[in-house]
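Novice: Sequence and predicted structure, then a few things I'm wondering about:
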Amino acid sequence: MEKVLEDPRWPEKWPFRPENFLRYDESPDTYFYSQPRFVTHIDDQAIKALTKFYGAVFPPSGGQSTAVLDICSSWVSHYPEGYKAGRVAGLGMNEEELARNPQLTEFAVKDLNVDPTLPYGDNTFDVITNCVSVDYLNKPLEIFKEMHRVLKPGGTAYMSFSNRCFPTKAISLWTATGDADHIWIVGSYFHYSVPGGFTEPKCKDITPKALFGRTDPMYAVFASKQA
């Protein structure tokens, strides 16, 4: 899976059409997320794998000048236990969920599918994360352009995802394709949103190795803002 972005062969122009970003359920997302869901959307082994990955790539804990943003956030961000930064901002859809998240120092409620603008200043964050929600974004180029704007030069955005979703709210492009395609699709968001603004995206397959049975596959696609 990691090889998908080693030679992505990007077309010269953005290859997708507006209808690729439609959802089966186009009712306002504020209705869908109006009730809090204090559940996790990937299995325990996948969560552990994601947390371990974050621990390996995040700036050291405790840095007062470090700022982290979790978009499409909820009651848990899966960051390493005890991870601290001067600022850990969460942006999500449900206030009750965000208020329950112990790792956030602040939060804001916003529907990025209505307004993809991030309510933060330029060059603010060292890290941006998005866990199993990139498949719901219907304005990905606008949002990735905003992520580029609010990242500090050299800062990195990590998009993690599995093969599980709310199918009625995921974009049609996602539900019609498989894991390798998803990696390419998310990589394309980095590539086309700000041409030359991000480093070339990479993929890390962090799927846990199960001794018995199966676990959820887990991938992280990431790129950094060019310094």
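Specialist: On my side now, so go ahead. Residues are numbered from 1 along each chain as shown.

Novice: use CA for all of it now, contacts and neighbours both
Specialist: Noted.

Novice: which ones are touching S162?
Specialist: Residues in contact with S162 (Cα atoms under 8 Å, 6 or more residues apart in numbering) are I42, V132, D179, D216, P217, M218, Y219.

Novice: Adding secondary structure, write those out as TSV.
Specialist: Compiled in TSV, the contacts of S162 are given as follows (DSSP: H, G, I helix; E, B strand; the rest coil):
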residue	secondary structure
I42	coil
V132	coil
D179	helix
D216	coil
P217	coil
M218	coil
Y219	strand
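
Novice: Nearest the geometric middle of the protein, what residue?
Specialist: The chain has N130 as the residue nearest its centroid, 2.2 Å off, counting by Cα atoms, centre = their mean.

Novice: A further structure is provided below for comparison with the first:
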Amino acid sequence: MPQMDKKTLAKLRCELRWESAIAKHRDCFNTPRLNLWRDFFPPQLENDLMGRSLGEQTHYSFAPGELVEPMNSRQYFRLKPHQFNQRFGNKGLIPQRNGRFYPRGMLQELSTIFAQDCHPFRLIAGAAAEAEFYADLNHPLASYPLDLQVTITGIWAQGEQRGGRSQDVAALLTANGPGMQTRWRDQPTDFWSDMPFMRRDCRSDLAFYDQPRLIAHLDQTAQDELAALHGQLLAPNSQVLDLMSSWQTHLPEELALAELVGLGMNAAELDANPRLTERVVHDLNAMPQLPFAAAQFDAVICSLSIEYLIEPIAVLREVARVLKPGGVCVIGFSNRWFPTKAIQLWEGIHEFERPGLILEYFLAAGGFTELETFSVRGLPRPANDKYADQMALSDPIYAVWGRRSAD
């Protein structure tokens, strides 16, 4: 069996775990082929991976500021009004919202920033009586201890060296995403201004969903990842509600359930789903109430649909009502949706802010505990996928879940 050394290439599945004041977080990144001679590894990894074989797993712990740049007060700037370019990107006037992330290129008259810089910074509002904002350029993970699990998923002979670009493994794992899912210093993020639940197409959903759409919204690799996550969180022989269901329910084939109720908008799509034991046609945007008894289900899943709800907090209150104490609600999504029917906030925030938005939904709804977020990125798209020529990577998966409290 091949082993890792300075003459091999390798792929790694890296799982970063950390905990904020409101949730536990798990972010998985699957690296491209890494060159142990050329690429930059955290010292703990580089020394420890030598001699290891395919499938082996290692664990590491990092103090705050050890894997990413440490917290630095010099990366915190008070902004004058004109320094936040509200017309950045020619997308109309961009409002200033507390706790939200924006591309650094929006900042003007800061010597270290250039207009093409798309790395995120966090905008922080001053005291309520002060009309001022601050830019926090620190990495959003800078203040958290981090645990890292690394699994070797591929090893190849290196072959002849022909140049190439060096990769920073720590940056691959942590750049442009992880850490953005949670609040700044436990201050609620302002997701609620600017009519967030407006949509481009405000007409009734009945016409839009009148015709069945028997299409896959994810590539097969992403579907398998979402199904595997559900397999970890759902118990066998449980009663499950598939909320906003369609012709596919993303569950492992081997997971046997006592009941799987599908609630969706189109009867033909529900009829085409062989996993469902019961089918209910219901428009949650017209009536957020769920037509089920209290404490009826062990689990509720909602896959690839949360972005269409115009009253998500009311729906989650209903989810809490129909869940048994200790039951889990799992909300999964990706970066693909029907643009005209998604709420405008969904399109206007970073991919890694969306789990933060769902966390705020759970907190506002009440009745949930043990909140967690999950992401997985960097897997290869299947070679036979119809988009494989345009997109090398599989669709990312994000998920947020919580358990019904016992009160």
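Specialist: Received the coordinates, thanks. Quick caveat: nothing in here was measured; it's all calculated off a predicted structure.

Novice: now the residue nearest to the centre of structure 1, what's its secondary structure?
Specialist: strand.

Novice: my read: it touches S73, true?
Specialist: Yes. Contact criterion Cα atoms under 8 Å: N130 of structure 1 and S73 qualify, at 7.3 Å.

Novice: By neighbour count, which of the contacts of S162 of structure 1 wins?
Specialist: Counting neighbours by other Cα atoms under 10 Å, the top entry in the contacts of S162 of structure 1 is Y219, with 28 neighbours.

Novice: That residue -> structure 2?
Specialist: With TM-score structural alignment as the criterion, the equivalent of Y219 of structure 1 in structure 2 is Y398.

Novice: now swap in E146 of structure 1 and tell me
Specialist: E146 of structure 1 maps onto E318 in structure 2, with residues paired by TM-score structural alignment.

Novice: Quick check: the gap between the residue nearest to E200 of structure 1 when sequence neighbours are not counted and F144 of structure 1.
Specialist: Among residues not flanking E200 of structure 1 along the chain, A223 sits closest, at 6.3 Å (Cα to Cα, 6 or more residues apart in numbering). As judged by Cα to Cα, to the nearest Å, A223 of structure 1 and F144 of structure 1 stand 11 Å apart.

Novice: what's the overlap in contacts for those two?
Specialist: When contacts are counted by Cα under 8 Å, 6+ apart, A223 of structure 1 and F144 are jointly contacted by F190.

Novice: Going along the chain, name the helices of structure 1.
Specialist: Taking DSSP state H to define them, one finds helices in structure 1 at 29-32, 44-57, 95-100, 140-150, 172-175, 179-193.

Novice: Which residue numbers in structure 2 does the fifth one align to?
Specialist: Per TM-score structural alignment, the counterpart of helix 172-175 of structure 1 in structure 2 is residues 344-347.

Novice: The first one now?
Specialist: Applying TM-score structural alignment, one finds that helix 29-32 of structure 1 aligns to the residue range 205-208 of structure 2.

Novice: what does the matching stretch contact?
Specialist: The contact list for stretch 205-208 of structure 2, computed with Cα under 8 Å, 6+ apart, reads M265, D283, N285.

Novice: Where neighbours are concerned, which of these has the most?
Specialist: Each of those was scored for neighbours by other Cα under 10 Å, and M265 scores highest at 23 neighbours.

Novice: what residue of structure 1 matches up with it?
Specialist: Residue pairing (TM-score structural alignment): M265 of structure 2 is matched to M93 of structure 1.

Novice: Report whether the expected contact of that match with C72 is present.
Specialist: Yes. With contact defined as Cα under 8 Å, M93 of structure 1 counts as touching C72 (6.9 Å).

Novice: and the end-to-end length of stretch 254-269 of structure 2?
Specialist: Start and end residues of stretch 254-269 of structure 2 are separated by 22 Å (Cα to Cα).
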